[in-house]
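1. Return a 3D structure for these sequence lines:
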Amino acid sequence: MPQTAAIHPTALIDPDAELDASVQVGPYAVIGPHVRIGPGTQIGAHCVIEGHTRIGRDNRIFQFASIGAQPQDKKYAGEPTRLEIGDGNTIREFVTINTGTVQDAGVTRLGDDNWIMAYVHVAHDCQLGSHVILANAVQLAGHVHLGDWVFLGGLTGVHQFVRVGAHAMTAFQARLAQDLPPFVTAAGNPAEAQSINAEGLRRRGYSAERLAIVKQMHRLLYRKGLTLEAARQQIDALRGELADADADIALMQDFLASASRGIVR
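-> Prediction:
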């Protein structure tokens, strides 16, 4: 990798790494041979980026982050598993993101426009959508899946294999050991469902009528004393009431149908 004005002379970049000419690399950063970094991305001082890691365009990775290290899994035996990071992500200080394992898809993925605050850990095989916000010190165990627009409050801990649906949200220090359905807010240790993420949905352009359908789904899941199967049947009956909300109903139904760990109650 040739030295340019955008790469600090103290940075250690393997000659086999592939960095776009517009990438900026700060002092004492270390970048390994299997790393690919797209245009406009900024790498802060003392970052370590290693493993089979692909990073898209216009990301900003702050100082002291550890990106693409081996999974913290005793079964890992050196397989060339991967980390893929999309475009426009912000990854703050001391964040750790590991590659995948062959026991899963072999890849950890982050989508686009995610905001990952300081001291967050994203373990092996996690799958993050886009527009996700992880507040300071959120800890994701292995195989966790987060949908688009998820917000996890500071110090939230998420058990391995848990899924969090799109637009869901947790409060400070929540502990998630079961799946959290789309649109739902949760708090506590263990986490319990509270309401819907109404303010977040309004910011994303949800109309009052569409919000009313989401609220009705929440009531059927949590306020009517129904079994999960009975709630799903009644949620399905909401289809057709508002064309814009049919996608929300489908999102909820698909999530509930595959909730292998049970849902947060």
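
2. contacts and neighbour counts: CA atoms only from here.
-> Fine.

3. Quick one: distance of stretch 173-191 to the chain centre.
-> 15 Å (C-alpha atoms, centre = their mean, to the nearest Å).

4. What of stretch 184-199?
-> For stretch 184-199, the distance to the chain centre is 18 Å (C-alpha atoms, centre = their mean).

5. what residues does it touch?
-> 167-177, 180, 183, 211, 214-215, 218, 222, 264-265 (C-alpha atoms under 8 Å, 6 or more residues apart in numbering).

6. switch to 6 Å and redo it
-> 168-171, 174-176, 183, 264-265 (C-alpha atoms under 6 Å, 6 or more residues apart in numbering).

7. and what of stretch 157-174?
-> Identification of contacts with stretch 157-174 by C-alpha under 6 Å, 6+ apart yields 139-156, 175-189, 191.

8. Here is the second sequence; please produce its structure so I can put it next to the first one:
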Amino acid sequence: MIHPTAIVDPGARLADDVEIGPFCVIGADVEIGAGTMVGPHVVIKGTTIIGERNRIFQFASIGEDCQDKKYAGEPTRLEIGDDNVIREGVTLHRGTVQDASLTRIGSRNLLMAYAHVGHDCIIGDDCIMANQATLGGHVHVGNHVILGGLSAVHQFCHVGEHAMAGGGSIITKDIAAFVMVNGHPAEAHGLNSVGLKRRGFARETISALNTAYKTVFRQGLTLAQALEQLEAEPPLAERDIFITSLKASTRGLTR
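-> The predicted structure is shown next:
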């Protein structure tokens, strides 16, 4: 299952059925789980742990030293879950000791061609990064997030669950869960209603989230005033996720 032109360090730990394509380079501290396919000309290095049934396409660079100028060769790692699709030319960098020494990508994500995930980023499950979407260092992305092509997220930003950014968006502040943003700089343009419908959210839940969105983004309230109103509402798990994402903001909200 390993092409004769590939260079695989004897210290690498590969499941028996892993496929390694032509001209790949696999480093000593790499671990690759069962059912994973690595296409031609892929470089995987550093302490990089890749789960099962991932598909990595040609010219991807996985687990490379990060581009942070403070990085001085310290041992850091990259962890990737299961069932991800990592397309051509994607770059995924390891973490830094200034954070948790870890970049982590969950499961069932689609990283389209030339997407970039910077050091210390944390990506959840079921996300899509379209072509050339870029994450600066220390970005946290929740589950079910979609980042359009050529979008860029500033370092240390948080993107809440089920959020969506349109193509070419320049994101310099946090994005609340369930919110759709677009523009340069990005601005909020409503609830991600279409995405929620496609994922099977009940009509009543979407309506409640839309009301919560308007409370925060359309009534001219301060964030503290809006939170006070939201927390007075009857309990709703999805609204609690929205509230939690608002409280977690450290860079200010994209509004």
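
9. the helices in the stretch 51-200 of structure 2, which residues?
-> Counting by DSSP state H, counting those that start in this stretch, the stretch 51-200 of structure 2 has helices at residues 193-198.

10. Count the neighbours of whatever residue of structure 2 lines up with Gln139 of structure 1 for me.
-> Superposed on structure 2 with TM-score structural alignment, Gln139 of structure 1 falls opposite Thr134. Applying other C-alpha atoms under 10 Å, we find 24 residues neighbouring Thr134 of structure 2.

11. Contact partners for Thr134 of structure 2?
-> 115-116, 152.

12. Tell me the most packed of those residues, by neighbour count.
-> In terms of neighbours by other C-alpha under 10 Å, these top out with Ala115 at 27 neighbours.

13. what residue of structure 1 takes the place of it?
-> Ala115 of structure 2 maps onto Val120 in structure 1, by TM-score structural alignment.

14. Go ahead and confirm that match touches Val95.
-> Yes - using C-alpha atoms under 6 Å, Val120 of structure 1 makes contact with Val95 at a distance of 4.9 Å.

15. returning to that earlier point: now a PyMOL select for only the buried ones of the contacts of stretch 157-174 of structure 1.
-> The PyMOL selection below is limited to those of the contacts of stretch 157-174 of structure 1 classed as buried (16 or more other C-alpha atoms under 10 Å):
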select buried, resi 139+140+141+142+143+144+145+146+147+148+149+150+151+152+153+154+155+156+175+176+177+178+179+180+181+182+183+184+185+186+187+188+191
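
16. Which of the contacts of stretch 157-174 of structure 1 fall in strands?
-> 139-140, 145-146, 151-152, 175-176, 184-187 (DSSP state E).

17. Just tell me the aligned range of stretch 212-229 of structure 2 in structure 1.
-> Using TM-score structural alignment, stretch 212-229 of structure 2 pairs with 217-234 in structure 1.

18. Show me what counts as buried in the matching stretch.
-> 217-222, 228, 231-232, 234.

19. got CSV for the contacts of Thr134 of structure 2, with distance to Ile7 of structure 2 too?
-> As requested, the contacts of Thr134 of structure 2 are arranged in CSV below (distance: C-alpha to C-alpha, whole Å):
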residue, distance to Ile7 of structure 2
Ala115, 25
His116, 24
Ala152, 34
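
20. ok now do the equivalent of Gly86 of structure 1 over in structure 2, which residues does it touch?
-> Aligning on TM-score structural alignment places Gly86 of structure 1 opposite Gly81 in structure 2. Neighbouring residues of Gly81 of structure 2 by C-alpha under 6 Å, 6+ apart: 51, 106-107.

21. hmm, which of these are common to structure 1?
-> Among those, the contacts conserved in structure 1 (both residues aligned by TM-score structural alignment, their matches' C-alpha atoms under 6 Å) are 51, 106-107.
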